[in-house]
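Visitor: Dropping the sequence and predicted coords here.
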Amino acid sequence: MKQKIRIGCGAGFSGDRLEPAVVLAEKGELDYLVLECLAERTIGLAQKRKLQDPTKGYDPLLERRIESLLPLLVQNNIRLITNMGAANPVAGAKKIVEIAQAQGLAVKVAAVYGDDVFAHISPETLATETNQPLSNSGELVSANAYMGVEGILNALEADAQIIITGRVADPSLFLAPMIHEFGWQTDNYDLMGKGTVIGHLLECAGHITGGYYADPIKKPVADMDKLGHPFADVSADGSAIISKVAGTGGVVNLQTAKEQLLYEVINPYEYYTPDVIADFTTVYLKEIGENQVQVTGGTGKAKPQTYKVSVGYKAFYLGEGEIAYAGASALERAHLAGDTLEKRLSPRFSDLRIDYLGNNAVHRTNFGHTETPYEIRLRVAAKASNPADAALIGEEVEALYTNGPAGGGGVRKYVNEVIGIVSTLIDRKDLKPQVSIF
């Protein structure tokens, strides 16, 4: 068994930048590269794409990421673990093999699936958030359970170099190679907790290297244009040192590590994952060098007997329109436009929102600031039950070109179908991870 491995995180969400993962694969001297590309709404949208085309449903950036990474993964003997399979890991695995063949490369690819539990979810199942039947939310389109390490471990034992999964809990993507390489027992909840802490620190990629931390006044971060993504040197005792590739931008320090440690953590004593209920209160972070933070501590207790299930439903169609006003009386003219559209649209739309971007759109107030902005952008949005009604919002905004007030320009209009998300629970015994090798 190894005593130390290096795991890098090349993506923290589906739309993350491609270059940092390439830098990690080329210069990071990694054993494993993880691409964490899945979120709650992401998988609902992926299910929609799969319904429209059964050969799709994997991450829309899969081809571009794999085409750039594959030669480096093979050349540097790096194993890739990613949840870019989204709603269709098998199709994603086949696409990776197709890309490898086109590049003249040979790789063993494993698809991990079984998270799709749509067939096992009743519309009468209660939603965790509302304690009401799921069907009360709207037409259900997806139900995916947050799996743990089991399927990934099976793929690692099968010697797969690339492992593509569906909905797997974010820290599990990082915990699995630790278990595999160090021979940890999955019922050693102390080690499961420690590994989950490390995975949680890495999972958002640029968060811990200063991206989301940066503030040019209070927390300046250098070279944001070439922000690097993190890697961790993990030891068999469950400790780690988090850093980034030399020469990349950003920073890894005590502050960035603390911010990420607390990210999305409601109860630090009990952080639920499919593999362990982790306790973050015993974690100790220490800055031991430039861009080096040592992580020790963390523990856990027995994993829950249920899996969390993310359920997607058709929520509504969103109609939007934007127009800009500039110069003297910009805000006053924007208010006149907004008042005009409110009178026209409010009889038809019960949930209408009018924002003055640059003045009070985020906080719904300007906190008493009396300066008149030189330019303002009006945004009008409303929910509708169908795309035709939603389109009326943008059409009315566009009509302001000639129907006034004066000086409006730069109109944009959109109609989007919004997938909503609620959660429920499913018994562990009702789900069995599956693995296919290509």
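Guide: Done, it's in.
Visitor: contacts, neighbours, all on C-alpha from now
Guide: Noted.
Visitor: Please identify the buried residues of stretch 125-135?
Guide: Going by neighbour count (16 or more other CA atoms under 10 Å), the buried part of stretch 125-135 is 125, 126, 127, 134.
Visitor: I meant to write stretch 104-121 there.
Guide: 107-118, 121.
Visitor: so how far is residue 321 from the nearest residue to residue 354 once chain neighbours are set aside?
Guide: Closest residue in space to residue 354, ignoring its immediate chain neighbours: residue 380 at 4.6 Å, by CA to CA, 6 or more residues apart in numbering. Distance of residue 380 to residue 321, given as CA to CA, to the nearest Å: 5 Å.
Visitor: which residues sit in contact with the residue positioned nearest the centre of the chain?
Guide: Central residue of the chain (CA atoms, centre = their mean): residue 13, 3.6 Å from the mean position. Neighbouring residues of residue 13 by CA atoms under 8 Å, 6 or more residues apart in numbering: 36, 37, 38, 39, 204.
Visitor: Present those as TSV; the columns should include distance to residue 269 and secondary structure.
Guide: Shown next, in TSV, are these (distance: CA to CA, whole Å; DSSP: H, G, I helix; E, B strand; the rest coil):
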residue	distance to residue 269	secondary structure
36	24	coil
37	27	coil
38	25	coil
39	24	coil
204	21	coil
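Visitor: second one coming, line it up with the first:
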Amino acid sequence: MRTVRIGAGAGYSGDRIEPARELAEKGGLDYLVFECLAERTIALAQAARRADPGAGFDPLLADRMRAVLRPCAERRVRIVTNMGAANPSAAARETARIAAELGLSGLKVAAVTGDDVTAAIRGADLPLIERAGRTADVAATMVSANAYLGAAPIVAALAGGADVVVTGRVGDPAMFLAPLIHAFGWAMDDWVRLGRGTLVGHLLECAGQVTGGYFADPGCKDVPDLARLGFPLAEVDEAGDAVITKVEGSGGRVSRATCTEQLLYEVHDPARYLQPDVVADFSGVALREVGPDRVAVSGATGHARTETLKASIGYHDGFIGEGQISYAGAGALARARLARAIVEERFRLTGLEASELRFDLIGLDAVRRGPPVSAPSEPAEIRLRVAGRTATLRDARRIGNEVETLYTNGPAGGGGAWSSAREVLAVASTLVPRDWVTPAVAYEVAP
């Protein structure tokens, strides 16, 4: 039976680049997919585009393309990526420019647009998924609103001869599903195969997680050679069943356990995993080790897609100010506690207006709140961190400034003071009718 080989070149925007090049050169791939767009990432990209109309795509796009375009072109590996973020058209132009720079004349790059629904949502009364009883009243402070597109426009771009497809917001598994639909000619209402293809995409979308990266836990779940972690690939047949593996000799591990953890990742209901193309059902999935670093995946199915699409709304939600300072040596904990008390009192005396405040003693209670599991010995060093949410940038800066003043106005021996103040771009979700979204495909060709 014919198989298609798809590799995962990235699991997030700042991911390593070397494993993707390894896949391009040694993976025997048909397709290489870069998943680089988180919910908050596109809101930041939209803000960048507003400041510069030529910006708004992934900052590592040029580095990634320079690393893989030539080996992919030489081996006829086609690339699909959401590195277009808020500006797929500009990202496609940049990719074509880099291709020309590399001497890859004629390389065809598709830009998939249509996910931006900011204008439609701004005047709509839509309920927010995560905030019961609230509607999209964040519109007054909205920076962006992007609907999750499905596989169809990527399939169209591949059918149009694109060597590289650059999208904005699409469902993560859809980037892997689209090449399978294109290669095997699956119907867009073949819910069983679409469910199986969505499972393949879900297992690959976080790249190094399924080859043991996030899985690793020394002494409990040991994974070899993590510094050279290889990213995964799938060998997929026409029925949609697959084998998950990696490049031979690369670091990491593919096992039933690594695949099980990734299978459950961010899936609230395994029987109803809602995606733009299909409601996937993973409840009957079977994972079977069929060789070293080879796991056979089968048993997924699917049901008819929903009539709405999820949209992520990025909006301004105030500012966060933060300050940190360290104390070490004898009495470090007592001095850090005194420093915390001083800052708390300073906020009261100066009338700081903050909707949230948090005081952490890093090394004691910053991650695990509440009483310790066992009585700790006196720590050798403690770092005080103070953070708060404010309505103005001025008040956010005051938080870090008060911590810095501990250098000369607080307990002895403070060092390494640091402060920051930044705008908060929050994310909320809603559902929009499908007919609000009109995907489009345009092409750039390297001269």
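Guide: That came in fine, so what should we check first? Keep in mind that what you see is a predicted model, and the values were worked out from it rather than measured.
Visitor: one step back: which of the contacts of residue 13 of structure 1 are still contacts in structure 2?
Guide: Compared against structure 2 with both residues aligned by TM-score structural alignment, their matches' CA atoms under 8 Å, the contacts of residue 13 of structure 1 retain 36, 37, 38, 39, 204.
Visitor: Relative to structure 1, what is the average displacement of the helix or strand harbouring residue 23 of structure 2?
Guide: Using DSSP states H and E, the element containing residue 23 of structure 2 is helix 18-26. When structure 1 is overlaid, helix 18-26 of structure 2 sits 0.9 Å from its aligned residues on average, using mean CA distance after the TM-score superposition for structure 1.
Visitor: before we move on, what about stretch 308-322 of structure 2?
Guide: Averaged out, stretch 308-322 of structure 2 is 0.6 Å away (mean CA distance after the TM-score superposition for structure 1).
Visitor: Give me the range in structure 1 that that stretch lines up against.
Guide: Under TM-score structural alignment, the alignment places stretch 308-322 of structure 2 onto residues 306-320 of structure 1.
Visitor: OK, contacts around residue 220 of structure 1?
Guide: residue 214.
Visitor: what about the equivalent of it over in structure 2, distance to residue 232 of structure 2?
Guide: Taking TM-score structural alignment, residue 220 of structure 1 has residue 222 as its aligned residue in structure 2. To residue 232 of structure 2, residue 222 of structure 2 is 18 Å away according to CA to CA.
Visitor: same question, residue 202 of structure 2
Guide: 12 Å.
Visitor: how much does the longest helix along structure 1 stray from structure 2?
Guide: Criterion DSSP state H: the longest helix present in structure 1 is helix 330-345. In this overlay with structure 2, the average offset of helix 330-345 of structure 1 from its partner residues is 0.9 Å by mean CA distance after the TM-score superposition for structure 1.
Visitor: Which stretch of structure 2 is that helix matched to in the alignment?
Guide: Going by TM-score structural alignment: helix 330-345 of structure 1 matches residues 332-347.
Visitor: what do you get for stretch 159-169 of structure 1?
Guide: The aligned range for stretch 159-169 of structure 1 is 161-171, by TM-score structural alignment.
Visitor: can you list contacts of the matching stretch?
Guide: With CA under 8 Å, 6+ apart, stretch 161-171 of structure 2 has contacts from 37, 42, 73, 77-88, 91-92, 107-113, 115, 146-151, 154, 157-158, 275-276, 443.
Visitor: One more pass at 7 Å, please.
Guide: Under the contact criterion CA atoms under 7 Å, 6 or more residues apart in numbering, stretch 161-171 of structure 2 has outside partners 78-88, 92, 107-113, 115, 146-150, 154, 157, 275-276.
Visitor: So which of those belong to strands?
Guide: Among the contacts of stretch 161-171 of structure 2, DSSP state E puts 78, 79, 80, 81, 108, 109, 110, 111, 112, 113, 146, 147 in strands.
Visitor: and those as TSV, adding distance to residue 402 of structure 2?
Guide: Listed next are these as TSV, based on distance: CA to CA, whole Å:
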residue	distance to residue 402 of structure 2
78	53
79	50
80	48
81	44
108	55
109	51
110	51
111	48
112	48
113	46
146	39
147	42
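Visitor: can you map out the helices along structure 1?
Guide: 19-27, 40-52, 62-75, 89-102, 150-157, 170-182, 189-202, 254-261, 330-345, 387-398, 400-403.
Visitor: Of those, which is nearest residue 309 of structure 1?
Guide: helix 40-52 (9.8 Å; CA to CA).
Visitor: What residues of the closest one count as buried?
Guide: For helix 40-52 of structure 1, by 16+ other CA under 10 Å, it's 40, 41, 42, 43, 44, 45, 46, 47, 48, 49, 50.
Visitor: Mean deviation, it versus structure 2?
Guide: So helix 40-52 of structure 1 averages 0.5 Å relative to structure 2 (mean CA distance after the TM-score superposition for structure 1).
Visitor: still on that earlier bit, show me which of the ones in strands among the contacts of stretch 161-171 of structure 2 is closest to residue 408 of structure 2.
Guide: Once CA to CA is applied, the member of those that ends up nearest residue 408 of structure 2 is residue 146, at 48.2 Å.
Visitor: Next up, the contacts around that closest one.
Guide: Taking CA under 7 Å, 6+ apart, one finds 115, 116, 117, 118, 169, 311, 312, 313 in contact with residue 146 of structure 2.
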